[in-house]
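Visitor: Here is my input, please return the structure:
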Amino acid sequence: MPSPQGTSRCGRSGELSAPRLRDGTPERAGLDPGELGRLVREVRALTTGERPWAAGAVVLAGRGPCVAVAEAAGWAVRYAAYDPESDTGVELPPAARVPMTVETPFDLASVTKLFTAVAAVQQIERGTLGIDAEVGAYLPDFRAAARHRVTVRQLLTHTSGLRPELPLYDYDDDTGRLNRLRAEVPVGVPGTYCYSDLNPLLLQHVLERITGRGLDVLIRDGITRPLGMTATHFGPCPGAAATEDQRRPWAKMERGLLRGVVHDENAFALGGVAGHAGLFSTARDLAVFCRTLLAGGSYGPARILGPDFVELLLTPPGLGFAMDQEWFMGELAGRGAAGHTGFTGTMLVLDRATDTFLILLANTVHPRRRPPNNAPRAAAATRVSRAVQAR
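Guide: Down below sits the predicted model:
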């Protein structure tokens, strides 16, 4: 079982503030070193060969305030382009490649949704946003959502009935994109789950309307700055791991090899700041984010949410967070584990039952996107689960 808040093998007891993360060992974190050793070897193997699962990867896992393992493998930049005739990446000369490090930033893709969700729950805690309020109360000009009485809770739980996405990147100006979003009506049955990027996009507009501030400012001032997450921000991010040689027909835009600019086409069309994608971060920064939620909303002297609102955020079905999803959480699923994946190859999972967290960041879309293979994510989470059980 996890140590009580404020005590740990890696921290001092009796602290008034929540303990900060510290590098430790598997043993000091209460995790089995054999299982974590296998985790690292398996992640390294994912980055080798002619057609690796990812060009490079970073894995970080811990328990309580202890970071038990933090390792990098492979390349942040391995390819110059993608060759569709041979269906292979055009390899850079070894001297021109960029090695992956634990400090390499990644395009988080849909992991961004978690930060949008926390920003929303912060407004719920302050009383400026009602979780069961109708979107039309805040955005009367979004007539379709207002007419169909879409609620904030439905946006946060993907039960609004909105379709998965819209081709906003096909519009030439912000007015056209905004008018398309305003006119979008639910196509599914309200209350039925359907994962949709449009939910956090509408939520972004709600948050910006009620606060008068951009989502990037809300996340910076409400989450990343107080937590000291200096590597987490919306792009551009020049030192990030490369993603895709983005070209039609496999992509939706002609942009060439991407590095340090958002991969998601809609987020790019929206200027790089979007409720569903656009953030860049590192494994260590995401570990701080996980630790904060596991500690009830506090990290060091900073508090970004009260414990009751962390409970609201992480009570099934979860607000923004996916809960107990075996397809990427492996054997961590089933006890109230929460997390999310990102299309570019990112993932985080936190398990309140065992006070553990796992971050796996990889550039699986470098040099081009492939059908998703989530088995490595589930396998990594299972290793962490077994590392707890073994102790």
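
Visitor: Going by C-alpha atoms from here, please, whenever you check contacts or count neighbours.
Guide: Will do.

Visitor: In contact with the residue nearest to residue 347 when sequence neighbours are not counted: list those residues for me.
Guide: Once flanking residues are discounted, residue 347 sits nearest to residue 341: 4.3 Å by CA to CA, 6 or more residues apart in numbering. The neighbours of residue 341, taking CA atoms under 8 Å, 6 or more residues apart in numbering as the test, are 110, 111, 328, 347, 348.

Visitor: Now do residue 341 against residue 179, distance only.
Guide: To residue 179, residue 341 is 29 Å away according to CA to CA, to the nearest Å.

Visitor: how near is the most centrally placed residue in the chain to residue 286?
Guide: Central residue of the chain (CA atoms, centre = their mean): residue 111, 1.7 Å from the mean position. Here residue 111 is placed at a distance of 10 Å from residue 286 (CA to CA).

Visitor: Same check on residue 238?
Guide: Separation of residue 238 from residue 286 (CA to CA) stands at 19 Å.

Visitor: Please generate a structure for the following sequence too, so the two can be compared:
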Amino acid sequence: MRARKVLVATLGALVAAATLTSAGAAAITTDSHDPLAGRFDRPRHGFASPTTTLREGRPSDVGLTDQPIRDAEQFLSDWTKPDATGHPHFSGAVGLLAHDGVVVDRYAVGGALRYADANGTELPPGQQVPMRDDTIFDMASISKLFTSIAALQLVEQGEVDVNAPVARYLPEFAVNGKGAVTVEQLLTHTSGFDADPVPSLWQGYPDIPSRRKAVLDSPLKNAPGTTYLYSDLNMLNLGFLVEKLTGEPLDKVVHDRITAPLGMVDTGYNPPASKLNRIAATEYESSPPRGLVRGQVHDENAWSLGGVAGHAGVFSTASDMAVLSQAILNGGAYRGHRILRPDTVEQMLTNYNQKFPDDSHGLGFELDQPWYMGALSSPVTAGHTGFTGTTLVIDPESRSFALLLTNRVHPTRNWGSINTARQVWATSLAKAMAVKPVEGRDAWYAGLGNSSTATLSTQPLTPRAGGPLQVSFSAFVDTEGPTDPLQLESTTDGVYWQPVALRASGPGAPAGDVTSLSGHGHRAWWRVTAEVPATGVTTLRWRYSTDPNYTGRGVSLDGVKVTERGRTVLDGERNPSALTASGWILTGR
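Guide: Coordinates of the predicted model:
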């Protein structure tokens, strides 16, 4: 058994907290009014109490500011309106944000049913159906999380070993050189499977038995464990494994063991016709000739398997997915019902893919993916997306989650990516949380978008004692990474700027001398010092710049001070007007 990678320290205490009391409550308890509520710069440790239940509230109830959330709502609204292309980015959306057990925002906009054909011909207003808080969505690949949970429940029961070959449980799986593929590799998409069944199941096989056999017979593209390649085949086969060991179809397993215990009454496969008026439409399909798809799974392979598959097929609402998200934050329990032990949830949130740095993955969840997690992303932030336009982001460090459910394939999948909207929605929750100043009432903050630069410059500084200038400041840095650096630069002529070596200390700070600061997920203030030779009148500036893709929460500076041999040359805390800002603001949050 290869050594399992240990979760970042924020979840390190989980196993110790897993022991349940006789009442079923975990040793760790939290309070939605605890002093860390609403703080982005004070990451939590361990899970929330298993007794934490969601309640409705306002952002201010848990220390959040609401302007970033209102701005994100406006962004979603704008994206449901036609742009220069003549069509919107998506027909409609339902968003939900929660922090510390409080649902701080629900937002529904646009249409659940809007178009009559693949060309985007709008239905008459009387035939359109608006989005509502309780609209039911085809969750697409978010269904993989339900399959993963069902499989891990079998692990808890001792019926499955994640390190064992899949063929131990499904002997027929071993064909075509797959005898060494493990259950863990299915869960982490490192099995070696190609991206999709070839040919597609609905095109290449006449009936469900032949399609199931085609999945089991699928060959590998890469040697097991050598490559990360996201593939529906992993979860299709895992779903078959669950069915084999439980003796029940996957939809019944998911209902009986996950959704029914959690009270997720609108979640399941093949929703009944009685709920059709609440279901968001997806694509108008001519191949296969299904017409407007509404109430049936959009994914063609899942459809060809009768609507129940390990990789797709689950329908759900924002409210139901909020319950599942809170159950994960609670360590696997909600309203007295436990679906997983805390140590099992920890495995879902542990990165097993350190060999593949950009593809962090737990046993089920994707981890640390800024392309849709935005500024909530960190090494322990978990989530998943769905092709139909669904997004789930769970941030254990702030006890938060962001859900954005859209029907972006209605009426066609060809209207473009919605990843920017995914980032904006998750980032709004991160920016609603406070990063409190280290000193005084405020700090300098730059929360830039892509391809931007912010500068904070000193007035010209005149050395008098011939000694070097000693620079000190505190920095909170939450960026995409090295491509979005914070740098300190100096100039004596106002034209040529030279980088200044920095030395930082604090959780997650870089070691030794560096010329830039970057990184995300540590969520801590760093103390930073630098030394600038006294070669004449010198101007300093802090420059934060971003590349064309992704941004974190941003950068804050506080307690800026420059001295020379003990003499104060500049004190930005006492005299903030000594600093000239472009793209920076003074804020108490």
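
Visitor: circling back to that earlier point, just the ones in strands from the contacts of residue 341 of the first structure, please.
Guide: Of those, the ones assigned to strands by DSSP state E are 347, 348.

Visitor: mind putting the contacts of residue 341 of the first structure in a markdown table, distance to residue 299 of the first structure included?
Guide: Formatted as a markdown table, the contacts of residue 341 of the first structure follow (distance: CA to CA, whole Å):
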| residue | distance to residue 299 of the first structure |
| --- | --- |
| 110 | 24 |
| 111 | 20 |
| 328 | 27 |
| 347 | 21 |
| 348 | 18 |
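
Visitor: so where do the strands sit in the stretch 351-500 of the second structure?
Guide: Here the stretch 351-500 of the second structure has its strands, by DSSP state E, counting those that start in this stretch, at 366-367, 382-386, 390-395, 400-406, 443-446, 453-458, 469-478, 486-491, 498-499.

Visitor: once aligned to the first structure, how far is the first one on average?
Guide: For strand 366-367 of the second structure, the mean distance from the matching residues in the first structure following superposition reads 0.5 Å, by mean CA distance after the TM-score superposition for the first structure.

Visitor: other SSEs contacting that strand?
Guide: Under the contact criterion of 3 or more CA pairs under 8 Å, 6 or more residues apart in numbering; DSSP states H and E, strand 366-367 of the second structure touches strand 382-386.

Visitor: okay, the angle between the strand it packs on and strand 400-406?
Guide: 0 degrees (axes from the mean of the first three to the mean of the last three CA atoms, to 10 degrees).

Visitor: on that earlier part again, have a look at residue 238 and residue 286 of the first structure and say which one is more surrounded.
Guide: Taking other CA atoms under 10 Å, residue 238 of the first structure and residue 286 do not tie; residue 286 has more neighbours (23 against 11).

Visitor: Please say which position in the second structure that one maps to.
Guide: Using TM-score structural alignment, the equivalent of residue 286 of the first structure in the second structure is residue 321.

Visitor: Quick check: next helix or strand after the helix or strand containing that match?
Guide: Applying DSSP states H and E as the criterion places residue 321 of the second structure in helix 318-329. Next helix or strand after helix 318-329 of the second structure toward the C-terminus (DSSP H and E): strand 333-334.

Visitor: residues contacting the alignment partner in the second structure of residue 23 of the first structure?
Guide: Alignment note (TM-score structural alignment): residue 23 of the first structure maps to residue 56 of the second structure. Taking CA under 8 Å, 6+ apart, we find residue 56 of the second structure in contact with 102, 103, 104.

Visitor: repeat that with 6 Å
Guide: Residues near residue 56 of the second structure by CA atoms under 6 Å, 6 or more residues apart in numbering: 102, 103.
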